[in-house]
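# sequence? don't have it. structure:
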């Protein structure tokens, strides 16, 4: 079982968390759920993950299209990137028919608390952002994040994550 918390000081490190810590542990069929406030770094994390998986296309927040599939450019799995922020119920999540791609792709669901029902085996990242203090206008989304990584299900029992 994985239950670890890491401090992430900036966007570059958030991308490295996705690319160097999480991506090497993933395989087709894995579900990654991301929770955190607006601007916490969910899409930034997914950019790093997508880069390491070698997918086609730039990873951007899929808020308005809800789900975007990034095909693999190599032998790795596709990346299905979902933003469940605008979904109002589990039924709407089911309507996306994600279970048809779950076996062959790595699926990342932002705002994914309701996505837990998609798989008993999943990785959950909860991203907490510092509050208060002055906002750096050159980097308004900057600031230290605390990322708690927890695993659920048997698939993750023997998995060890790399260090950041």
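Yes, it's here. None of these values were measured; they are calculated from a predicted model.
# hey, let's count contacts and neighbours off CA atoms from now on
Noted.
# Could you report the distance from residue 95 to residue 103?
From residue 95 across to residue 103, the span is 17 Å (Cα to Cα, to the nearest Å).
# repeat for residue 96
15 Å.
# Show me what whichever strand or helix holds residue 109 is packed up against.
Counting by DSSP states H and E, the element that carries residue 109 is strand 105-110. Helices and strands touching strand 105-110, by 3 or more Cα pairs under 8 Å, 6 or more residues apart in numbering; DSSP states H and E, are strand 31-36, helix 42-53, strand 78-83.
# contacts for stretch 33-47?
Residues outside stretch 33-47 that contact it (Cα atoms under 8 Å, 6 or more residues apart in numbering): 11, 14-18, 58-61, 108-113, 115-116, 122-129, 141, 145.
# which of the residues you listed are buried?
The neighbour-count test (16 or more other Cα atoms under 10 Å) marks 11, 14-18, 59, 61, 108-112, 115-116, 122-129, 141, 145 as buried among the contacts of stretch 33-47.
# now, which of these lie within helices?
11, 14, 15, 16 (DSSP state H).
# Of these, just say which sits nearest to residue 134.
Checking those against residue 134 with Cα to Cα, the nearest one is residue 11 at 17.7 Å.
# take the one below as the second:
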């Protein structure tokens, strides 16, 4: 990840458009080999965020939830990395070997993971095994709704995690 994007932070995003804009900002900072893990409940905005990341990366294809296909590849239109969008829960669910790299390899993707940006929905506790450094993003849709039941806001908290980085939560 480029150093101009903060290694940790929190943002309140009030609309889906705000979420896509944040994703686009993040997507412009991501580089081949980066792994982003999205963690949050159903409907928190994981796919919406990934749509923004895809726009920032300049990849082609409609970005939709990978739930039914497990993983989707989106090739770059600007000579950048391919986006590999994964549903980690399904990838490593019942009947899986429990080996994320092996399971991703078994999908027979056309892209080497080191040449791609991997965004894993439902990845908390699972996909960290494929890399030593990753960006963990938690999407909270409960806090804003407690404050205002009509709110569509989400609170995004992110942190670059690596064995070599101090003070990780």
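Happy to help now that I have it. Just so you know, these numbers come straight off a predicted model, no measurement behind them.
# Let me see the TM-score of these two.
After superposition, the two chains reach a TM-score of 0.81 (TM-score structural alignment, normalised by the length of structure 1), with 150 aligned residues with a Cα RMSD of 2.6 Å.
# Quick check, central residue of structure 2?
residue 119 (3.5 Å; Cα atoms, centre = their mean).
# Which position in structure 2 pairs with residue 38 of structure 1?
Mapped onto structure 2 by TM-score structural alignment, residue 38 of structure 1 lines up with residue 42.
# Its match: how many residues sit nearby?
10 (other Cα atoms under 10 Å).
# do residue 32 of structure 2 as well
Quick note: residue 32 of structure 2 (other Cα under 10 Å) scores 17 neighbours.
# How much space separates it from residue 140 of structure 2?
Using Cα to Cα, residue 32 of structure 2 is found at 27 Å from residue 140 of structure 2.
# And residue 6 of structure 1? What does it align with in structure 2?
So residue 6 of structure 1 corresponds to residue 11, using TM-score structural alignment.
# I'd like to check which residues are in contact with residue 35 of structure 2.
117, 118, 119, 120, 131, 133, 134, 135.
# Mind checking what secondary structure the residue lying farthest from the centre of structure 1 has?
Centroid-distance maximum for structure 1: residue 134 at 27.6 Å, with Cα atoms, centre = their mean. With DSSP: H, G, I helix; E, B strand; the rest coil as the basis, residue 134 of structure 1 sits in coil.
# returning to what we had before: and the residue nearest to the centre of structure 2, what pairs with it in structure 1?
Using TM-score structural alignment, residue 119 of structure 2 lines up with residue 108 in structure 1.
# thinking again about what came up before, contacts made by the strand holding residue 109 of structure 1 with the rest, please.
26-35, 42-43, 46, 77-85, 115.
# With structure 2 overlaid, how far apart is it on average?
For strand 105-110 of structure 1, the mean distance from the matching residues in structure 2 following superposition reads 0.4 Å, by mean Cα distance after the TM-score superposition for structure 1.
# Next, the angle helix 42-53 makes with that strand.
Going by axes from the mean of the first three to the mean of the last three Cα atoms, to 10 degrees, strand 105-110 of structure 1 is angled at 160 degrees with respect to helix 42-53.
# What is the distance between strand 105-110 of structure 1 and the centre of its chain?
6 Å (Cα atoms, centre = their mean, to the nearest Å).
# Over to stretch 56-76 of structure 1?
A distance of 12 Å separates the centroid of the chain from that of stretch 56-76 of structure 1, by Cα atoms, centre = their mean.
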